[in-house]
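Chemist: Below: sequence and its predicted model.
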Amino acid sequence: MMIKSGPTGARTFPEKNIVVDLVVAGGGLSGVCAAITAARQGLKVALVQDRPVLGGNASSEVRLWVLGATSHMGNNNRWAREGGLVDEILVENTCRNPEGNGVIFDMILLDKVKQEPNITLLLNTAVYQADMRDASLIRSLRAYCSQNQTEYVLTAPLFIDASGDGVAGFLSGAAFRMGAEKKEEFGELFAPSEEYGELLGHSLYFYSKDTGRPVKFVPPAFALDDITKVPRFSSFNAKDHGCKLWWIEYGGRLDTVHDTETIKWELWKVVYGVWNYIKNSGKFPEAETLTLEWVGMIPGKRESRRFEGDYIMRQQDIVEQRTFEDAVAFGGWSIDLHPADGVFSEKPGCNQWHSKGIYQIPYRSIYSRNIRNLFLGGRTISVSHVAYGSTRVMATSAHVTQAAAMAAVICKEKGLLPADMNAHMPELQQRLLQTGQYIPGKRFVSPQDHAASANISASSELVLKEFPGKPLLKPLDVSTAQMVPLQKGKVPAFIFHAESNGATTLEAELRISSRNGNHTPDETLARQSIAVQPGRNCMKLEFDAEMKDNTYAFIIFHKNPAVTMHFTEKRVTGILSVFNTVNKAVSNFGKQTPPEDIGMEAFEFWCPQRRPEGHNLDFKTAEGLNVFKAENVRNGLERPTTEPNAWVADWQDVQPALTLEWNEPKNISSIELFFDTDYDHPMESVLMSHPESVMPFCVRSYRVKDETGRVLAEKKDNYQSFNRIQLQEPATTRKLVIEVEHPSPDVPAAICAVRCYSGN
């Protein structure tokens, strides 16, 4: 028994002072990525989270899947999964948690944070006060932990607000906005009317499970008693659960910060009313053995405060894909606005309009314009309400906040404040690129990288003339396109094979994107009608066309169910088939046809299929696609863009190896390797399962040797994109040999980038 005597009367909780280089407020996915990014660069970081788990809307408390520019593979943004730390986490989760268990995702995030000795993690700790040096500088944040009844004073020169509602920004006096701007302010034609509403609401989900025996349900007294108050009530069924019910939304007419508890109770009413309807209406006999396994205790928030930076992004930046000299991240989710009345609205649950490709996000939108040591992270960044409809999703938010964290690193190193970083933009961009943070239009270049001066050769280089092995026959039930990376000049001839029981005509097209770097096939270069005879047909396509740039072309075969095309089970880095199909989950109905007055573009959707589908069309080309050269590993790009940007070994190469040689010895301390983890796969973090736990293109085993054959590093069972090898002892050598194994008989080995450095 512990007895402590002391003064009676009023007491105070103990206070603990924590002094660090950077305080990150908010432990959602954005805050986690920021904290780890900064900690790995040497900063001492305090990560303060007001919940018992990390992950925010992605955590087991809310259970929303992480998504971003890939949009469930439902748009034309190819190879667009966000890079850097958020990619590392999603790849890790897919490997360890392919079933999409929210509790396991919590564990993975916690594990990642706890592996970083530079991070002080405070869970269950809410920021409630900002102490200021003056009106424009934060000295410290005060926070309180309800579990240990301790107050914390978190002092640092720099702060990142990744709290969602912007608690640090609000308390410190940072300029912010709530609600939608009128069309006239930014010239945004998609700006909503008052009738539609100015804020997105909150959502709250539930999970059910089958017990194998009858289960009764007695609803609480507060449950919604008339399900017809929900206009979409006929959409409910006994199978959907979790964030597939994203449209159970409410609160857009209220204060989405201060009315959150009111909003939560209304959502609880709906959820328990829905379950009562499913269990007790008699319309769902399949629900007899189902029980309600989980209901969210806190709602997932979509929108509240948006803070003002030196630049406010707007609709035109997204639709026109405007370029910025200070680009540090990218987005690609649709502009996705919801009616303010949410689940009680007669209108569709969302209004999604896509752009033709991904767009840049500028650095000037990720720091406060009036609080000089405050970075904006997550969904708090400086955007209009319309642009927010796209930037708010978690993978985009995390990608942006990684950039804020790296900027904080440079600010600390150079004694700068966030706005001063604009003069150091190339350095920030290069340091982000080095970690795998993809920035459209930017390439990694470093004078310290010895790979830049090496003579690079390979045991083989794939020249793709045809796919080996037997073809796979599939009917042409939907229009199908094979994406092929072509070089500037005349388009080579291609041979495809088709079979039919009768005579018919097959319509083919050669298309490209009107904007190089996009993957929306909106410009037709040539057309060809092909007479198909009964039996097997060898079809030679000779398009009279010239390629103006190195880019992807789309060889399209329009839907004809009477024809069976030859496909292949072989897959190659940077080679992809796409289909003109429908994905209602992201408002993809094959073609986007917006009203003329909302400032969005009309175009077709050509999207991949999830494996094990999505096979490549089996083609032959006599000249061969000679785009997989060893030189690609130092071109500064680690993913396919306008080309595959990878070295790929030949199918028949039994010992694939890449060699870097120098005329004089180099002192090598660290080596960076990038592998292909299929940036086209969205890797939703919860609910949805995945066809494999390791991406089929990823090299699993490799060895690095010096000129004597001594093994400097070796790894088996690799599944990550970015491998950084810190040698125990520096190696002085004129040669590095990287030996890799083919991931499988169906996929040749590929390396996307190699870098090597002296020192740390």
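Modeler: Everything's here; your move.

Chemist: all contacts plus neighbour counts: C-alpha atoms, from now on.
Modeler: Will do.

Chemist: Count the residues that sit near residue 155.
Modeler: Residue 155 has 21 neighbours, counted by other Cα atoms under 10 Å.

Chemist: repeat for the one 5 residues further on
Modeler: A count of nearby residues for residue 160, using other Cα under 10 Å, gives 30.

Chemist: so who does it touch?
Modeler: 22, 23, 24, 25, 374, 375, 376, 377, 404, 405 (Cα atoms under 8 Å, 6 or more residues apart in numbering).

Chemist: That one is in what secondary structure piece?
Modeler: Per DSSP states H and E, residue 160 falls inside strand 158-161.

Chemist: now the spatially closest residue to residue 530 that is not a sequence neighbour: how far from residue 539?
Modeler: Once flanking residues are discounted, residue 530 sits nearest to residue 506: 5.0 Å by Cα to Cα, 6 or more residues apart in numbering. To residue 539, residue 506 is 10 Å away according to Cα to Cα, to the nearest Å.

Chemist: Use this one as the comparison:
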Amino acid sequence: MLKSEQALSRSFLRKDIQADLVVIGGGLSGTCCAITAARAGLKVVLVQDRPVLGGNSSSEVRLWVLGATSHMGNNNRWAREGGVVDELLVENMYRNKEGNAVIFDTVLLDKVVSEPNITLLLNTTVMEVHKKDADTIASVRAYCSQNATDYSIAAPLFCDASGDGVVGFLSGAAFRMGAESKEEFGELFAPSAEYGELLGHSIYFYTKDIGTPVSFVPPSYALDDITKIPKYKKFSAKEQGCQLWWIEYGGRLDTVHDTEMIKWELWKVVYGVWNYIKNSGKFPEARNLTLEWVGTIPGKRESRRFEGDYILHQQDIVSQRAHSDAVAFGGWSIDLHPADGVFSEKPGCNQWHSKGIYPIPYRCYYSRNINNLFLAGRIISVSHVAFGSTRVMGTSAYGGQAIGMAAALCIEKNVQPREIIKQNYIPELQQRLASIGHYIPGVQFSNTKDLVRTASIRASSELTLTELPEAGMLKKLDPAVAQLLPLDKGRVPDLNLHAVTEVDTILEAELYISHQPGNFTPDVLLETVPVPLKPGKNCVPLTFKTILAEKTYVFIVFRKNPDIYLNFSQLRITGILSVFNHINEAVSNYGKQMPPPDIGVDAFEFWCPQRRPEGHNVALKINPGLACFQAENIRNGIDRPVKQPNAWVADLKDTAPSIELTWKEAVMICEIVIKFDTDFDHPMETVLMGHPESVMPFCIRRFTLRDEQGNIVFRKDDNYQTINRITLNNAVHTRKLTLEVSHPSTNIPASVFEIQCYTS
């Protein structure tokens, strides 16, 4: 037995850890940061104060991951984030297309624990920051409640991805809370005091039909007067999970220190809502429903925002302002909520979209006054208005992986984060990011070490698109539809299609482009061709006189006319897409954005795809055919459709598609990188929303690599990922490398975005 004086000297187990980078916060931004840095060679400690990874996307909160694709409800085509976050989303789709949040937990944990360079500390909270000097962090102290261990974690670099900016706050990093005035940045959408300065927290619940009536007795703390919630008459027994995003509260409080109080208020609301649904008698469809799950921690939206060397603001988003130090992009709407949340008379959100994706500069991702502190997630250097867009998890994760690569560059060059700018390492950082599939608007991948740059390229075939053939699918021209086509500069090809009607009417055909290259908002009308139709089947020739000044996507728009039926095609091709002028209320898309004139936001039409199995292309004949799918595209440095498809696409008639790389002299190949099409237009929501397929229909499942003697270098029969990075156990010495692929299906030709080869 210990004596009392010995007991007084007890302390928790102490462990000291040294790393290259410490990432605090295991949400999606911290997770992507840690994985990226670890793969780049850094020793990383990932500190997470919860039992699972994922933050708001985890099974503890259950919000779906979204970013620039915005539920396919805006004009950002092929805008899903690339790199590590793409890998995670594609992996989740393969394992978990039904949207089970618990399975997504396992996907994230699996990826992190598979990285030997990551030390993962779950249930571990940072409590102290120790500094080397006034402007430099030396270490953090953290405590794990599950193993009663006190950690001291030292490193030359730190990344705060904690959501509330725990390390930034304790280290003295400059930060803001609340909204800026209109005058500070000239932001016309800056909210009034009535609207409030902070977004609140949310808690969700899930229900389950057990096939027999079930009663519900509310807890004593349940909200007893449902009329306190202005929209109580709009409740539905069908909504659950993050469809209940509007159950929000806390924007008038301190969203850091009042979180426990906010949580209790949200519990009151949730159980009060469920009591109303179960016991009011107004929802007979809820008779067999039981309350299966209620969140135990709130999903946070806004608290501290830290200051970097640049503060992104409204005009950056709306004008898609270019930044030479861009390392990421966003594309969610400027999505601000009333501070009173569920108790507000105002709409639950106020979303205003830009016409395309916008770059985010590197200067937003590090502290302006703490030398070795990176900022990731929702705490980055943005105004309150810009935060309304950058805060979503897809965008946050994208910034996190940019930081992970920047940290690797800092360690290699022995510099602090700001020095990446000062010493002009931004181009190198951008190229390193591009090499892992991290697309940055305006940046093309170019690596002189890539052997493909010096190879001769020949394909067994190259698609020339002369027809999107009819498939016996007649669809009413309601809503309006547009066919996106990638055209070369010069004359617009002649088009021909069939339209069916029972009355004399007019088919209004229009030719549009986007005013900004790389955008997919049809806001420049080039030509209108009205075509009179007679009852029956009409052959419709479309001849446009427009001469295009450069390569670009065009919109062949067919205006809404319920009296007309158009033919659609089963053929789906990388970089070819139909879009519709329909409504998507989930993202405040009502067919056209019509903002008030004084908030600094553009008015424009929404043209969005339909989700598969819908979303077929308009059946057309094209003369001359589109020859934009050449093999040379695999080394043009862009691995997604932007102004053109940027992919090699084989002809469907080619029974054995292949592409050959040939060198004048033998080369030594140790690593091969191949990038396939996993449909960057699909948002891949992670939870709740089910998906029709676990593997994207454009993705090549089977491929083989052979040397010049025909020997198999590598083979894969079950691919579903975007990027295949193949490290050969034995280097190949050859003058020719052949990639043999199979068409994904009879209606989808094989395609490849990029091939890279390296000696070491």
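Modeler: Looks like it came in fine. These numbers come from a predicted model, not from an experiment.

Chemist: before we move on, the earlier item: strands - which of the contacts of residue 160 of structure 1 land there?
Modeler: Within those, residues falling in strands by DSSP state E are 22, 23, 24, 25, 374, 375, 376.

Chemist: wait, which of these is closest to residue 681 of structure 1?
Modeler: residue 376 (28.1 Å; Cα to Cα).

Chemist: wait, doesn't the closest one sit right on residue 164?
Modeler: No - using Cα atoms under 8 Å, residue 376 of structure 1 makes no contact with residue 164, being 9.9 Å away.

Chemist: ok, now which ones touch the spatially closest residue to residue 569 of structure 1 that is not a sequence neighbour?
Modeler: The shortest distance from residue 569 of structure 1 to any residue other than its chain neighbours is 6.0 Å, reached at residue 615 (Cα to Cα, 6+ apart). Counting by Cα under 8 Å, 6+ apart, residue 615 of structure 1 makes contact with 567, 568, 569, 570, 571, 576, 577.

Chemist: and the fifth one, what element?
Modeler: So the one you mean is residue 571 of structure 1. Using DSSP H and E, no helix or strand contains residue 571 of structure 1.

Chemist: just the last one next, same as before
Modeler: In the assignment (DSSP H and E), residue 577 of structure 1 maps to strand 576-579.

Chemist: average gap between that strand and structure 2?
Modeler: Superposed on structure 2, strand 576-579 of structure 1 shows a mean distance to its aligned partners of 0.1 Å (mean Cα distance after the TM-score superposition for structure 1).

Chemist: and that strand, which residues are buried?
Modeler: Using 16 or more other Cα atoms under 10 Å as the test for burial, strand 576-579 of structure 1 gives 576, 577, 578, 579.

Chemist: Map the second one onto structure 2.
Modeler: If I follow you right, that is residue 577 of structure 1. Taking TM-score structural alignment, the alignment pairs residue 577 of structure 1 with residue 578 from structure 2.

Chemist: Find the nearest non-adjacent residue to that match, please.
Modeler: residue 483 (4.5 Å).

Chemist: The one you found - that's part of a strand, no?
Modeler: Yes - using DSSP: H, G, I helix; E, B strand; the rest coil, the assignment for residue 483 of structure 2 is a strand.

Chemist: So it sits against residue 553, correct?
Modeler: No - under the criterion of Cα under 8 Å, residue 483 of structure 2 makes no contact with residue 553, lying 9.8 Å away.

Chemist: Which of these two has more residues huddled nearby?
Modeler: Set side by side, residue 483 of structure 2 and residue 553 show more neighbours around residue 553, with 27 against 22, by other Cα under 10 Å.

Chemist: Please tell me how far that one sits from residue 321 of structure 2.
Modeler: Distance from residue 553 of structure 2 to residue 321 of structure 2, by Cα to Cα: 21 Å.
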